[in-house]
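Peer 1: Below is the structure, and that's it, no one-letter string:
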């Protein structure tokens, strides 16, 4: 049985509205929800430099060896169906 990692609400906010950096497992979960492999996520974001073998930068984000930029995170969340997180909800 596959285990689903929950994504903290603080990770789904606009950057200027209290956004918190996602953890490696949260990044992996969003990539999987988008239906991407690490390599496909890198291509989607325009950062893949290898034809095969995955995307080194995506692996660093998942391993928490590097911080994921908000823009990359927001695009992955959108691809995963989590909404347009860079836009504040009307009050």
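Peer 2: Nice, thanks for sending it over. Since this is a predicted model, take the numbers as computed values, not measurements.

Peer 1: drop to CA atoms for contacts and neighbour counts, all remaining ones
Peer 2: OK.

Peer 1: Roughly how far does the residue positioned nearest the centre of the chain sit from residue 31?
Peer 2: With distances taken as CA atoms, centre = their mean, residue 73 lies nearest the centre of the chain, 3.9 Å away. Taking CA to CA, to the nearest Å as the measure, residue 73 falls 10 Å from residue 31.

Peer 1: Presented hereafter is structure B, for comparison with structure A:
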């Protein structure tokens, strides 16, 4: 069962809802990322930041979340619907 909600996958300005640590862990799993690889992808100092996000000790910044979602195949969530590329 997925814990992701549509509110987690919105552009920041469109009432984005910050995901819980459990949701972040689900996206990391979908992307096949370890904490170290997630830290490298998002540009944080080390995997302690990622552990804080997944442990609900600190909220994940939107930009980091958007990169993780993209890596997990969830699309470019930062684009508004009308800005999204057309196939």
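Peer 2: Structure received. Keep in mind the model is a prediction, meaning the values are calculated, not measured.

Peer 1: returning to that earlier point: check which helix or strand covers the residue nearest to the centre of structure 1.
Peer 2: Per DSSP states H and E: residue 73 of structure 1 is located in helix 70-79.

Peer 1: Provide the aligned range in structure 2 for that helix.
Peer 2: Counting by TM-score structural alignment, helix 70-79 of structure 1 pairs with residues 62-71 of structure 2.

Peer 1: how big is the offset of that stretch relative to structure 1?
Peer 2: For stretch 62-71 of structure 2, the mean deviation from structure 1 after alignment is 0.3 Å (mean CA distance after the TM-score superposition for structure 1).

Peer 1: returning to that earlier point: please list all residues in contact with the residue nearest to the centre of structure 1.
Peer 2: By CA atoms under 8 Å, 6 or more residues apart in numbering, the residues touching residue 73 of structure 1 are residue 27.

Peer 1: Residue in structure 2 paired with residue 16 of structure 1?
Peer 2: In structure 2, residue 16 of structure 1 lands on residue 13 (TM-score structural alignment).

Peer 1: Residue 24 of structure 2 maps to what in structure 1?
Peer 2: Aligning on TM-score structural alignment places residue 24 of structure 2 opposite residue 27 in structure 1.

Peer 1: Thought residue 60 was touching that match, still the case?
Peer 2: No - in this structure residue 27 of structure 1 lies outside contact range of residue 60 using CA atoms under 8 Å: 10.6 Å.

Peer 1: more crowded one of the two?
Peer 2: residue 27 (24 against 14; other CA atoms under 10 Å).

Peer 1: So for the more buried one, what's the nearest residue that isn't a sequence neighbour?
Peer 2: Excluding the flanking residues, the one nearest residue 27 of structure 1 by CA to CA, 6 or more residues apart in numbering is residue 62, at 6.0 Å.
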